[in-house]
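Peer 1: Sequence isn't available, so here's the structure alone:
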């Protein structure tokens, strides 16, 4: 790939992705809330930011997301579920990447290999859910996975070489996860970025619409 657009480029994984790609010689354009005022939950903000870009981009990567929003922690029980917390999770983790994809379509080449990737999470897998809990975060990521899968079907009609995927990065050492690492093995953001890019390098258009982890293994929906 020669050009890349990273959404959420000031976050832990976004920064690492940008640095790794730049080191490869890729021309990286980064957009984030803290640096550029991009609010992925506000369509006017997304439209303005992406509308100012020319493209095309070989890679559009959405690296935004959060486990806690407005101090609402992942729920351990149904008794902790609130409408506000669930809506906040859906706005950032589902609506945000969906709006980016909507307005990034014109920035993706119609011919030649290109990739649209969004950070999901294994806990968003319905088939792999054995522990329950984390209701708002889990369901927002499950909804994101459905958006990716459905969008891949539509985009395959116009962008035949596009690979549209959801990615699970593993447990990454960032402020995003520092309180939730627990006993799970974790990796620095730089390693996570290298792992994810390695997965993308090995994908082909037949893989569009799927969900992969950082090792390149397909995750059940």
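Peer 2: Thanks, I have it. Values in this document were obtained by computation on a predicted structure and should not be read as measured data.

Peer 1: going forward, measure contacts between C-alpha atoms and count neighbours the same way
Peer 2: Fine.

Peer 1: For stretch 31-47, buried residues please.
Peer 2: 31, 32, 33, 38, 39, 40, 41, 43, 45, 46, 47 (16 or more other CA atoms under 10 Å).

Peer 1: Give me the contact list for the lengthiest helix in the chain.
Peer 2: In the chain, ranked by residue count with DSSP state H as the criterion, the top helix is helix 135-155. Helix 135-155 is contacted from outside by 67, 74-76, 78, 81, 85-86, 89-90, 93-95, 97-98, 120-121, 123-126, 162-166, 208-211, 221, using CA atoms under 8 Å, 6 or more residues apart in numbering.

Peer 1: In space, what's closest to residue 75 - neighbours in sequence excluded?
Peer 2: residue 134 (4.6 Å; CA to CA, 6 or more residues apart in numbering).

Peer 1: coming back round to it: outside of the helix or strand just after the longest helix of the chain, which residues touch it?
Peer 2: Under the assignment DSSP states H and E, the closest C-terminal helix or strand after helix 135-155 is strand 162-168. Residues outside strand 162-168 that contact it (CA under 8 Å, 6+ apart): 110, 112-122, 145, 148-149, 151-152, 155-156, 196, 203-214.

Peer 1: Next, please give the residue ranges for the helices of the chain.
Peer 2: Using DSSP H, helices in the chain cover 12-23, 33-36, 43-51, 83-90, 96-104, 135-155, 189-201.

Peer 1: For the last one, name the packing helices and strands.
Peer 2: Read that as helix 189-201. Helix 189-201 sits against helix 12-23, strand 171-173, with contacts defined as 3 or more CA pairs under 8 Å, 6 or more residues apart in numbering; DSSP states H and E.

Peer 1: and those as a markdown table, adding mean neighbour count?
Peer 2: Compiled in a markdown table, the helices and strands packed on helix 189-201 are given as follows (neighbours: other CA atoms under 10 Å):
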| stretch | mean neighbour count |
| --- | --- |
| helix 12-23 | 20 |
| strand 171-173 | 21 |
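
Peer 1: which one in the chain is furthest away from the centre?
Peer 2: The centre of the chain is farthest from one residue, residue 79, which by CA atoms, centre = their mean lies 28.8 Å away.

Peer 1: also this one, for the comparison:
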């Protein structure tokens, strides 16, 4: 188990010239895009279903996490840009806990529904995998880059002492395995690449809203603070830490 190096709260983290956020209209993704721009990222490709994210240095694009063709088109758009504008950080900030129809995480196996499971896996696991499929090939072999996807502590198999939340846990555990696989494969040719999962903590967004009651004081994080936490972790990562999952404070989450 390792932790990433700490960047002091008053120290400005180093950010890349370019970044791409898939899921830039969500609670965390929107703050990540805006915060990166504020910190000096000159171009932030900001992806959402509508494609209407705006702001200083923001280049919007439309994509659907369940439509591979839209992901491939977004990658082609970025690949067509001059080399200096190819994203150095790619962050998948999309995810689902409760579906649009209100069906939430199952607390018992007796409530498992194959359609719900398929939708959760499509968004939390397959979608990020398709983004990796189309974005990783454009990452440079001779320079550093980072590919990160939002995961969750409950995706840890060894740290699971409560059970329940079957589809969500399984989708994040599967995502963590894919992150490890991608890191091994890409690491053979890209020695400076970093591929990781990130656990943002419990953030005050629509995703966590139904589950905020009863949280301990200080456990709920403001979205901008969460974005800053994640940027600081990303800025501290090294290739030796590729393939792992880290929380918002830089602590490694066990597999």
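Peer 2: On my side now, so go ahead. These figures come from a predicted structure and were not determined experimentally.

Peer 1: Mind checking how well the two chains overlap by TM-score?
Peer 2: Taking TM-score structural alignment, normalised by the length of structure 1 as the basis, the two superposed chains have a TM-score of 0.97; 221 aligned residues with a CA RMSD of 1.1 Å.

Peer 1: before we move on, the earlier item: and the helices and strands packed on helix 189-201 of structure 1 as JSON lines, adding distance to residue 188 of structure 1?
Peer 2: As requested, these are exported to JSON lines (distance: least, CA to CA, whole Å):
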{"stretch": "helix 12-23", "distance to residue 188 of structure 1": "9"}
{"stretch": "strand 171-173", "distance to residue 188 of structure 1": "5"}
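
Peer 1: Tell me which of these sits nearest to residue 103 of structure 1.
Peer 2: helix 12-23 (19.3 Å; CA to CA).

Peer 1: burial of residue 143 of structure 2, as a residue count?
Peer 2: When neighbours are defined as other CA atoms under 10 Å, residue 143 of structure 2 has 11 of them.

Peer 1: Aligned to residue 204 of structure 1, what sits in structure 2?
Peer 2: Using TM-score structural alignment, the partner of residue 204 of structure 1 in structure 2 is residue 238.

Peer 1: ok, of the contacts of strand 162-168 of structure 1, which come out buried?
Peer 2: For the contacts of strand 162-168 of structure 1, buried by 16+ other CA under 10 Å: 110, 113-122, 145, 148-149, 151-152, 155-156, 196, 203, 205, 207-214.

Peer 1: Keep only those of those residues that are in strands.
Peer 2: 114, 115, 116, 117, 118, 119, 211, 212, 213 (DSSP state E).

Peer 1: so what's the second one up against?
Peer 2: Contacts were defined as CA under 8 Å, 6+ apart; by that measure residue 115 of structure 1 touches 58, 59, 60, 61, 162, 163, 164, 165, 200.

Peer 1: Over to the third one?
Peer 2: Residue 116 of structure 1 makes contact with 59, 60, 61, 101, 162, 163, 164, 165, according to CA under 8 Å, 6+ apart.

Peer 1: And for the first one?
Peer 2: By CA under 8 Å, 6+ apart, the contact list for residue 114 of structure 1 reads 1, 57, 58, 59, 108, 161, 162, 163.

Peer 1: Counterpart of the fifth one over in structure 2?
Peer 2: Taking TM-score structural alignment, the alignment pairs residue 108 of structure 1 with residue 139 from structure 2.

Peer 1: now swap in residue 129 of structure 1 and tell me
Peer 2: Residue 129 of structure 1 maps onto residue 160 in structure 2, by TM-score structural alignment.

Peer 1: Check the gap between that match and residue 151 of structure 2 for me.
Peer 2: 15 Å (CA to CA, to the nearest Å).

Peer 1: again, but for residue 92 of structure 2
Peer 2: The spacing between residue 92 of structure 2 and residue 151 of structure 2, counted by CA to CA, is 9 Å.

Peer 1: repeat for residue 137 of structure 2
Peer 2: Distance from residue 137 of structure 2 to residue 151 of structure 2, counting by CA to CA: 22 Å.

Peer 1: Could you do residue 106 of structure 2 as well?
Peer 2: Taking CA to CA, one finds residue 106 of structure 2 at 18 Å from residue 151 of structure 2.

Peer 1: what's the answer for residue 133 of structure 2, then?
Peer 2: 18 Å.

Peer 1: same deal with residue 176 of structure 2?
Peer 2: 7 Å.

Peer 1: anything in contact with each of these two?
Peer 2: Both residue 176 of structure 2 and residue 151 are contacted by 197, 245, under the criterion CA under 8 Å, 6+ apart.

Peer 1: number of nearby residues for the aligned residue in structure 2 for residue 76 of structure 1?
Peer 2: In structure 2, the residue matched to residue 76 of structure 1 (TM-score structural alignment) is residue 107. Applying other CA under 10 Å, we find 14 residues neighbouring residue 107 of structure 2.

Peer 1: Check the contact between residue 107 of structure 2 and residue 164; I expect there is one.
Peer 2: Yes - Residue 107 of structure 2 lies in contact with residue 164 (CA atoms under 8 Å); the separation is 4.3 Å.

Peer 1: What subset of the contacts of residue 114 of structure 1 is buried?
Peer 2: When these are checked for burial by 16+ other CA under 10 Å, the buried set is 57, 58, 59, 108, 161, 162, 163.

Peer 1: Alright, calling it a day.
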